[in-house]
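S.K.: 3D, please:
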Amino acid sequence: MRIIAGQNRGLRLAEIGAGDPAAHLRPTTDRVRETLFNVLRNWIDFQGLRVLDLFAGTGALGLEALSRGAQHVTFVENGRVGQKLIGENIARMRAQDRCQLLAQDATKLPPGTPCDLVFLDPPYGKSLGQQALRSAWAQGWIAADALVIFEEASAVTPEGFVLRDSRKFGGTTMTFLQPIQAPAESDER
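M.R.: Predicted coordinates for the structure are as follows:
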């Protein structure tokens, strides 16, 4: 895996290796990431964006956004193997001052700063992505005009979001969403 474009173009990311079979890491391939970011560059300007990468795995999506000009990325990953890989990849990019790693469950987020771009790559078919999105919304992590990219086996449009587009890549569907309402007050705050 490598960074596709931007100031860190070509940088090789940490190897997953055999790793821990229980980690269930399923990183977005370079080819799919390149296609995704080609779509995104037609919709958004990465300069100065705040990014939230939920179920971050290796952190490749957030780091790609950072390489293209994002101001800050918050990675959320509860797996130790993923946390280690994200830490290594942040160090390889020398981006420690522009990144934060929350080593916790993405479905139970603390209050946060609104982000303009949200990546969501949960384990497929377990509704964890919808739970994490609700938590992020309720805790203030998602800006009112944010773009959310939700990876799942099929297109997903959670309540409170509108479908902007959907693209299929083999067994992965990337659903592009935007909020349609202001965050509701929640007991999670």
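S.K.: going forward, measure contacts between C-alpha atoms and count neighbours the same way
M.R.: Noted.
S.K.: how far away from the center of its chain is the top helix by length along the chain?
M.R.: In the chain, assigned by DSSP state H, the helix with the most residues is helix 80-93. Relative to the centre of its chain, helix 80-93 is centred 14 Å away, using C-alpha atoms, centre = their mean, to the nearest Å.
S.K.: mind giving me the packing neighbours of that helix?
M.R.: Packing partners of helix 80-93 (3 or more C-alpha pairs under 8 Å, 6 or more residues apart in numbering; DSSP states H and E): strand 99-102.
S.K.: check which element follows the strand it packs on along the chain.
M.R.: Past strand 99-102, further along toward the C-terminus, the next helix or strand under DSSP states H and E is strand 115-120.
S.K.: what residues sit buried inside stretch 124-140?
M.R.: Across stretch 124-140, burial judged by 16 or more other C-alpha atoms under 10 Å covers 128, 129, 130, 132, 133, 134, 135, 136, 137, 138, 139, 140.
S.K.: how about the secondary structure of residue 122?
M.R.: coil (DSSP: H, G, I helix; E, B strand; the rest coil).
S.K.: this one as well, want them side by side:
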Amino acid sequence: MSQGKKQQNKKPATGSIRIIAGKHRGRKLPVLSAEGLRPTTDRVKETVFNWLMPYLYDANCLDCFAGAGSLGFEALSRGAAHINLIELNKAAAKQLLANKALLKADNIAVNNVDVLRFLNTQKQQHFDLVFIDPPFRQNLVSQTCELLENGWLAKQALIYVETETDGDQPIPNNWQLLKEKVAGQVAYRLYQRT
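M.R.: Here you go, the predicted model:
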């Protein structure tokens, strides 16, 4: 068999994410293996959603670097009103659409676009909760935060930021740090816009 045929038959490696709580509790969703894709671990996700529990119900959410959709699908399961997933990787975005169909979730929008380009477009809505969990070592956090401040955030929006522990990036001055934790090489923080 030729090398070309071998590659055509080779399917991308897959894994899964698990929804921890809420309407879809225990549900596993398939995830494609893609470069830079790091689904948030269950341990971190559990902590983050304990922080967010009082704010989730009926929230309008934006997941800036959706990847596997771990944070967005968890928010949906726990009562968020609408989730907007932004994912640049075409195969990952296609998997997000497939998982949206699996959950029969018509309150999820999947956008296969660069998040910085998306945030530079006409603002159509304000988000109550935003997840920023970009690929590491690409300095995307500060640019994303800056663009969010151009009319995308609700008055007292909550912003979850996940970065590598050695990657300190500037955050807008009007964002107050509410919670902060480190797990291995990952630092995760919850801010509130004031």
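S.K.: picking up where we left off before, check the mean deviation of the longest helix of structure 1 from structure 2.
M.R.: Its matched residues in structure 2 lie on average 1.5 Å from helix 80-93 of structure 1 after superposition (mean C-alpha distance after the TM-score superposition for structure 1).
S.K.: report the buried residues of that helix.
M.R.: Applying a neighbour-count criterion of 16+ other C-alpha under 10 Å, one finds 81, 82, 83, 85, 86, 87, 88, 89, 90, 93 buried in helix 80-93 of structure 1.
S.K.: out of the residues you listed, which is nearest to residue 41 of structure 1?
M.R.: Nearest to residue 41 of structure 1 among the buried residues of helix 80-93 of structure 1 is residue 93, at 21.1 Å by C-alpha to C-alpha.
S.K.: and that closest one, what is it in contact with?
M.R.: 8, 11 (C-alpha atoms under 8 Å, 6 or more residues apart in numbering).
S.K.: looking at structure 2, name the residue matched to it.
M.R.: Alignment note (TM-score structural alignment): residue 93 of structure 1 maps to residue 103 of structure 2.
S.K.: got it, and residue 126 of structure 1?
M.R.: Using TM-score structural alignment, residue 126 of structure 1 lines up with residue 138 in structure 2.
S.K.: tell me how far its match lies from residue 144 of structure 2.
M.R.: Counting by C-alpha to C-alpha, to the nearest Å, the gap from residue 138 of structure 2 to residue 144 of structure 2 is 12 Å.
S.K.: comparing the longest strand along structure 2 with structure 1, how large is the average distance?
M.R.: Ranked by number of residues, the top strand in structure 2 under DSSP state E is strand 153-164. Superposed on structure 1, strand 153-164 of structure 2 shows a mean distance to its aligned partners of 0.6 Å (mean C-alpha distance after the TM-score superposition for structure 1).
S.K.: residue range for that strand in structure 1?
M.R.: On structure 1, the counterpart of strand 153-164 of structure 2 by TM-score structural alignment is residues 142-153.
S.K.: and the matching stretch, how far out from the chain's middle?
M.R.: When C-alpha coordinates are averaged (C-alpha atoms, centre = their mean), stretch 142-153 of structure 1 and its chain have centres 9 Å apart.
S.K.: quick one: buried residues of it?
M.R.: Residues of stretch 142-153 of structure 1 classed as buried by neighbour count (16+ other C-alpha under 10 Å): 142, 143, 144, 146, 147, 148, 149, 150, 151, 152, 153.
S.K.: closest to residue 37 of structure 1 among these?
M.R.: Nearest to residue 37 of structure 1, judged by C-alpha to C-alpha, of the buried residues of stretch 142-153 of structure 1 is residue 149 at 10.8 Å.
S.K.: that closest one and residue 173 touch, don't they?
M.R.: No: with contact defined as C-alpha atoms under 8 Å, residue 149 of structure 1 does not count as touching residue 173 (9.8 Å).
S.K.: distance from stretch 34-44 of structure 1 to the middle of the chain?
M.R.: 14 Å.
S.K.: quick one: contacts of stretch 186-194 of structure 2?
M.R.: Residues contacting stretch 186-194 of structure 2 (C-alpha under 8 Å, 6+ apart): 155-165, 174-182.
S.K.: return the closest of the buried residues of stretch 142-153 of structure 1 with respect to residue 62 of structure 1.
M.R.: Among those, residue 149 lies closest to residue 62 of structure 1 (C-alpha to C-alpha), at 11.5 Å.
S.K.: what about that closest one, distance to residue 85 of structure 1?
M.R.: 22 Å.
S.K.: please consider this matter closed, and thank you.
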